[in-house]
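Novice: whatever this is, show me its structure:
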Amino acid sequence: MTEVVWTDKTGAPEAQFGDFVDLLKPRVMRLVLFTALVGLVCAPVPVHPVIAFAALVCIGVGAGAAGALNMWWDRDIDAVMARTKGRPIPSGRVEHDAALALGVTLSGFSVVMLGLVANVFAAAFLAFTIFFYVVIYSMWLKRATPQNIVIGGAAGAFPPMVGWAVATGGIAPASVLMFLLIFLWTPPHFWALALFRNDDYTRAGVPMLPVAAGERSTRNHILAYALILAPAAIAPAFSSVGGPVYLAGAFVLNALFIRGAWAIWRRDEATAAADRCRVEKRFFGFSIVYLFLHFSLLLVEAGLRAAGLAAAGWPVLF
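Specialist: Down below sits the predicted model:
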């Protein structure tokens, strides 16, 4: 039987439901939801499960809205990058006006609903996060400076603070430490990606660090950030959300992260080209696991505290 594909008047296939889901960047949304969940669970104020679920839905929708607006704005550069040319807009599956309408609608919906189910501060924080990612990072920094991901990475670091704000209506040193963990992790994570996707960014004219400063400088920056990240990543162990389990895990993870950054730093471009950036790709993959495990350890500590098994006398400095 011949499969029938519905088309619009121009002959292009009509957008399917899955195409609009792809606009929301579901993989990024999962990370946002997980880190927001950790911020919410680790907060000292309990939240009713129904309210917590509704709040996380709002945060996830807000993250998806920001993703759709990012794809709407970046449709020109997405079309020339191998990594992104298959996205819904450059591939012709979704009209850019539809992506804009979806992003704006979901942004408003997520912020208003979070204000209703949680509190105004959390809703305002979510609105600021969407604005920061779309306007500050996507529209301004991304094409203007090689420090784009350094500053713009704050957008991806806000979700645990939003989750914390859902529970408490404010911020605290522990939530700021969770922010710093993601904020300082973001540059080496994306610079590793940029090393083996350098041709993409060059073709698109995006001044990622390897394009603007060269690959040697990028390797230096990755190692420097790994060294700066380590103490910031270990610091939550001595906050109200940490403990000995987190400390042990964070110590191992950061030792491995620094070792990976050192391996990248030692390489020259001829070697990297010969093995198709195998080390850089491995570091990029590990960096995702690295972040997931840090926040998983915070969940473990929260579970131990809830069960009354937290270490007595553990120093809390933050």
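Novice: contacts and neighbour counts: CA atoms only from here.
Specialist: OK.
Novice: hmm, residue 82 is touching residue 200, no?
Specialist: Yes. With contact defined as CA atoms under 8 Å, residue 82 and residue 200 form a contacting pair (6.4 Å).
Novice: quick one more, to check against the first:
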Amino acid sequence: MTYVGPSASSAEMSIPPSVEDGSGRATVKDVITAYVGLTKPRVIELLLLTTVPVMFYAARGIPDLGLVLWTVLGGAMSAGAASAYNCVYDRDIDEQMRRTKRRALPRHVVTPVSALVFATTLAVLSTAALWYGTNGLSAGLSVGAIAFYVFIYTMLLKRRTTQNIVWGGIAGCFPTLIGWTAVTGSLSWEPVVLFMVVFFWTPPHTWALAMHYREDYANVDVPMLPVVATPRVVATRIVVYSWVMVVTSLLLWPVASTSWFYPVVAAVLGAVFLLEAHRLLARTKKYESLKDISPMRLFHNSNLYLSLLFVAVAIDPLIG
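Specialist: Predicted structure coming up:
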């Protein structure tokens, strides 16, 4: 399970000053902190937030605790492996970007070879944990998510096209499928709808943050949409994707025959998200400075939206 796109919610764990300025050797604690940072813990939190609620819905109530623990363990290691691979491959541009220059590899606290071994170990352990604790289908989906994130997004799309996080974002949708298959052992339309919600959520979420860090991406020639398009164009696309996302979220109601709770929450959350998206577009027409446009308002709203929507997914079967 992995997530595509930059995220302020995934801020890297800071490297201690003694290591950063060269005034002291890295302690065991420093190295452990660096390795944990490679996994991008905040991204893991976000991914598990879309995994566990789906397990509740698939179980139509409270799922087996042991199953949840194995899924969380395997999913966390899977996401950590993908993030660590990403850090190894992107270490050259990470050194030049203010958002990422404090990562372990740019600060030379961890060597690329050590990080690669660490990532591979996590990938193997995550697959074994999911295979043992859930089933082969969930384990296979996890491997597919790692491969998609590393080979399709990181190596193929990220540095070549403005569509990098649109199609690369598919990797971040896998947790909805993994959570469902961990409980049921098979796929159905319910997790596919939630898969598509995350798919359409990813571009507005990521483009808003990329607007804030536009200069970072421009300096390293990564063609994020805000680098090659005007803020108004970016905001317009954010509005379009936001509308499609909200409509898709409401499809779970007829597809899964939810109770009244989910569609009401989804409609309210969607209305708030759309309001913020349209406000962002309005600010791009009024202001020229990205500081005045304040794209981070939508970014933070997007995190809250996804979190509360999936909490509603978990609560709905308990009410129904």
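Novice: which of residue 82 and residue 200 of structure 1 has more residues huddled nearby?
Specialist: Using other CA atoms under 10 Å as the criterion, residue 82 of structure 1 and residue 200 rank with residue 200 on top: 19 against 13.
Novice: what residue of structure 2 matches up with that one?
Specialist: Mapped onto structure 2 by TM-score structural alignment, residue 200 of structure 1 lines up with residue 216.
Novice: list the contacts for the equivalent of residue 180 of structure 2 over in structure 1?
Specialist: Under the alignment (TM-score structural alignment), residue 180 of structure 2 maps onto residue 164 of structure 1. The neighbourhood of residue 164 of structure 1, defined by CA atoms under 8 Å, 6 or more residues apart in numbering, consists of 36, 39-43, 170-171, 175.
Novice: try it again at 6 Å.
Specialist: Neighbour list for residue 164 of structure 1: 39-40, 43 [criterion: CA atoms under 6 Å, 6 or more residues apart in numbering].
Novice: show me the contacts for residue 236 of structure 2.
Specialist: In this structure, residue 236 of structure 2 makes contact with no residue, judged by CA under 6 Å, 6+ apart.
Novice: what residue of structure 1 matches up with it?
Specialist: Matched across to structure 1, residue 236 of structure 2 falls on residue 220, judged by TM-score structural alignment.
Novice: what does residue 40 of structure 2 give?
Specialist: Under the alignment defined by TM-score structural alignment, residue 40 of structure 2 corresponds to residue 25 in structure 1.
Novice: what of residue 105 of structure 2?
Specialist: Counting by TM-score structural alignment, the partner of residue 105 of structure 2 is residue 89.
Novice: nearest residue to the match of residue 40 of structure 2 in space, please, no chain neighbours.
Specialist: Taking CA to CA, 6 or more residues apart in numbering, and ignoring the residues beside it in sequence, residue 25 of structure 1 has residue 67 as its nearest neighbour in space, at 5.6 Å.
Novice: quick one: the helix or strand the one you found falls within aligns where in structure 2?
Specialist: Taking DSSP states H and E as the definition, residue 67 of structure 1 sits inside helix 49-73. Alignment of helix 49-73 of structure 1 against structure 2: residues 65-89, by TM-score structural alignment.
Novice: mean per-residue distance, the matching stretch versus structure 1.
Specialist: After superposition onto structure 1, stretch 65-89 of structure 2 lies on average 1.0 Å away from the residues it aligns with, using mean CA distance after the TM-score superposition for structure 1.
Novice: got the contact list for that stretch?
Specialist: Residues lying outside stretch 65-89 of structure 2 but in contact with it, judged by CA under 6 Å, 6+ apart, are 1-2, 38-39, 44, 112, 119, 122-123, 126, 129-130, 133, 146.
Novice: and the equivalent of residue 264 of structure 1 over in structure 2, how many neighbours?
Specialist: Using TM-score structural alignment as the criterion, the counterpart of residue 264 of structure 1 in structure 2 is residue 280. Look at residue 280 of structure 2: counted by other CA under 10 Å, it has 26 neighbours.
Novice: helix or strand for residue 280 of structure 2, which one?
Specialist: Using DSSP H and E, residue 280 of structure 2 sits in helix 261-286.
Novice: picking up where we left off before, can you tell me how far the match of residue 40 of structure 2 is from residue 246 of structure 1?
Specialist: Residue 25 of structure 1 sits 30 Å away from residue 246 of structure 1, taking CA to CA, to the nearest Å as the criterion.
Novice: of these two, which one has the most company?
Specialist: Between residue 25 of structure 1 and residue 246, residue 246 has the larger neighbour count (other CA under 10 Å), namely 25 against 19.
Novice: for the more buried one, what are its contacts?
Specialist: Counting by CA under 6 Å, 6+ apart, residue 246 of structure 1 touches 237, 297.
Novice: and the gap between the match of residue 200 of structure 1 and residue 37 of structure 2?
Specialist: If you measure residue 216 of structure 2 against residue 37 of structure 2 using CA to CA, the figure is 20 Å.
Novice: next one: residue 263 of structure 2
Specialist: Residue 263 of structure 2 sits 37 Å away from residue 37 of structure 2, going by CA to CA.
Novice: compare these two (neighbour count), which wins?
Specialist: Between residue 263 of structure 2 and residue 37, counted using other CA under 10 Å, the more crowded position is residue 37 (24 against 21).
Novice: so that one is in which element?
Specialist: Residue-wise, residue 37 of structure 2 maps onto helix 28-38 under DSSP H and E.
Novice: and residue 299 of structure 2, by the same measure?
Specialist: Per DSSP H and E: residue 299 of structure 2 is located in helix 296-319.
Novice: and that helix, which residues are buried?
Specialist: Going by neighbour count (16 or more other CA atoms under 10 Å), the buried part of helix 296-319 of structure 2 is 296, 298-303, 305-306, 309-317.
Novice: cool, stretch 170-189 of structure 2 as well?
Specialist: Taking 16+ other CA under 10 Å as the neighbour-count basis, stretch 170-189 of structure 2 is seen to contain the buried residues 170-183.
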